[in-house]
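Q: the sequence isn't on hand, but the structure is:
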């Protein structure tokens, strides 16, 4: 879906796109709230990393893609395939480590992949999927398609060597890749300004002779507009773009189910960002524009809640992988 605002000097929003934006943001939010609850009750194994608060950056970017385009993600992984339209049941089952999971229970929370929606994978290695995104762009070029790869990464990845290598190669070969930094201000417990002499991530694009754009990551329309332009540029053969979406995660770095984490930010900071909740902001805009009524939005939230509940039931009905499955999906 690449069409968006229409008429009114960019003030109008197509109803179909508006519903998709809200629906997918709600799917991420309610899915991850359910995951947080399951973790708190020790029902779900392992650690998870939630993107609650970052939904607009994910959905705005993903809805600028076509169905056959690719994406790569990060360790904060659930939102990306959901933003691209993945089914919730197999994703939830994967978090439970079940054989009916999207990766047959072998990946878990930080290593989701869903080829049915173009999600090539996610990784606990910071910046680890950036070269994969460049490879996907090269593949599209060599196969003669006009597909694009959207590469998600966090602010912590911009100080990794793989960031330089990936942007440099993509720019040199003018590959169809959009690099999307979800800048939530923290790499685990460390503020971005403590590790970077220059906080302007989008400004780094100049060093690779590519455009850079910095957008409000709590504004789904702003993200969509910036990424849509970058996608069009990539699809036309003009090469990559770096987009920095300034956003915030409301939860801790990870959810371990009751583990005490270090204090590294104050409550006032979190509350200030909660006042700019991306879903609440967008719902207010839709109501004021009379695109959706409050009743319609409430009904949509209820439908998504039912979908999330069904995904949990699907996961809990799944079987554990059999030991012999260790030999599936590997080269012989």
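A: Received it, and whenever you're ready, just let me know what you need. The structure displayed is predicted, hence computed values, not measured ones.
Q: C-alpha from now on. contacts and neighbour counts both.
A: OK.
Q: how about the helices in the stretch 1-150 of the chain?
A: Ranges of helices in the stretch 1-150 of the chain, per DSSP state H, counting those that start in this stretch, are 15-40, 55-62, 79-83, 88-95, 130-143.
Q: with distance to residue 330 and mean neighbour count added, can I get those helices in CSV?
A: Rendered in CSV, the data for the helices of the stretch 1-150 of the chain read as follows (distance: least, CA to CA, whole Å; neighbours: other CA atoms under 10 Å):
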stretch, distance to residue 330, mean neighbour count
helix 15-40, 29, 20
helix 55-62, 30, 30
helix 79-83, 23, 27
helix 88-95, 18, 27
helix 130-143, 18, 20
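Q: hold the first one in mind and look at this next one:
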């Protein structure tokens, strides 16, 4: 069963989100290459199904915490792509007024508590947000996106221990793209499945195909429903793969071209398009319209963001010290 592929409006929404993440990151990669962006950036090309599927299970006021590889999370939770692009271009109209860049985008209006340059840095934040929701009785849920590398950090252990102990409404969603920087996860963890680690914390652990948007959505929906009803946290491992290096400076010397090409055959976007076509929900013309719409919206966002005023140092300390 693939309900998302059999519902025309749902299918369009899923494809638009996944294509927007893909094209946004390709545009960012191009702008960096042309010297129009500075600092660093981490791309999640190939992983689009995880944030898309996960955020389908969330309400607007539910929380997410993100990672240094967080453009997809931000877009899937409903961010404005012009403000995102402006932030990366160091413009005053950016989400953080051009001061945070790629690794620190936050959008509290959609429940995005922020990307994080610290590995596992979002884990205690998500646990804290879930504790807040629990104490206020709001029925909100927090989803903590993190990579496989985060599971070697003390902050991950501490956040999961507290969430399990207090039965907090939080879902720990590991995007296992098989590498923590250049360290293969199979070398870093003596586990057949990373979800097996959940047993040690007394919480459910699930492993899903992270390139199957329906599988991700279903797993997260079940975990969110459980959390919202007072059942406590869940750990989900979504198996996926990043096509690009760890960051823009990564020469990819630790993996083979053959491995990368093999994973490219599991591209989540054409896989979902094929299911939609097979179900007869949308036509090839419909799919092309979605691709063109994403292209046009993104081009316009890049143009408007690039024309916005540059961030200045004048108010640099405004968000540092209380007035």
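A: Happy to help now that I have it. The shown structure was predicted, so the numbers you read here are calculated from the model rather than taken from an experiment.
Q: superpose the two chains and report the TM-score.
A: Both chains were compared after superposition, and using TM-score structural alignment, normalised by the length of the second structure their TM-score is 0.97; 322 aligned residues with a CA RMSD of 1.4 Å.
Q: on that earlier part again, and the helices of the stretch 1-150 of the first structure: which comes nearest residue 303 of the first structure?
A: The closest of the helices of the stretch 1-150 of the first structure to residue 303 of the first structure is helix 15-40. By CA to CA, the value is 9.4 Å.
Q: out of the helices of the stretch 1-150 of the first structure, which is closest to residue 275 of the first structure?
A: Across these (criterion: CA to CA), the nearest stretch is helix 55-62, sitting at 14.4 Å.
Q: okay, that closest one sits on what stretch of the second structure?
A: Under TM-score structural alignment, helix 55-62 of the first structure corresponds to residues 48-55 of the second structure.
Q: just how off-centre is stretch 136-151 of the first structure within its chain?
A: The gap between the average C-alpha position of stretch 136-151 of the first structure and the chain average comes to 19 Å, counting by CA atoms, centre = their mean, to the nearest Å.
Q: list of residues touching that stretch?
A: Applying CA atoms under 8 Å, 6 or more residues apart in numbering, the contact partners of stretch 136-151 of the first structure are 62, 65, 68-73, 129-130, 133-134, 175-180, 231, 234-236.
Q: before we move on, what about stretch 72-80 of the second structure?
A: When contacts are defined by CA under 8 Å, 6+ apart, stretch 72-80 of the second structure is touched by residues 17, 20-21, 44, 48, 51-52, 55, 60, 66, 81, 105-107, 110-112, 145.
Q: repeat that with 6 Å
A: Taking contacts as CA atoms under 6 Å, 6 or more residues apart in numbering, the residues outside stretch 72-80 of the second structure that touch it are 21, 51-52, 55.
Q: quick check, nearest of the residues you listed to residue 289 of the second structure?
A: Within those, the smallest distance to residue 289 of the second structure is 16.6 Å, found for residue 21 (CA to CA).
Q: counterpart of the closest one over in the first structure?
A: Counting by TM-score structural alignment, residue 21 of the second structure corresponds to residue 28 in the first structure.
Q: what sits against its match?
A: Contact partners of residue 28 of the first structure, counting by CA under 6 Å, 6+ apart, are residue 79.
Q: what range does stretch 129-144 of the second structure cover in the first structure?
A: So stretch 129-144 of the second structure is aligned with residues 136-151, judged by TM-score structural alignment.
Q: residue in the first structure paired with residue 278 of the second structure?
A: Under the alignment defined by TM-score structural alignment, residue 278 of the second structure is paired with residue 288 of the first structure.
Q: tell me how far its match lies from residue 281 of the first structure.
A: With distances taken as CA to CA, to the nearest Å, residue 288 of the first structure is found 11 Å from residue 281 of the first structure.
Q: out of the two, which sits in the busier spot?
A: Under the neighbour definition other CA atoms under 10 Å, residue 288 of the first structure and residue 281 were set side by side, and residue 281 has more, 15 against 11.
Q: A helix includes the more buried one, no?
A: Yes. Judged by DSSP: H, G, I helix; E, B strand; the rest coil, residue 281 of the first structure forms part of a helix.
Q: thinking again about what came up before, the match of residue 278 of the second structure belongs to a strand?
A: No. When the secondary structure is assigned by three-state DSSP, residue 288 of the first structure falls in helix instead of a strand.
Q: contact partners for it?
A: With CA under 6 Å, 6+ apart as the criterion, no residue contacts residue 288 of the first structure.
Q: sounds good, over and out.
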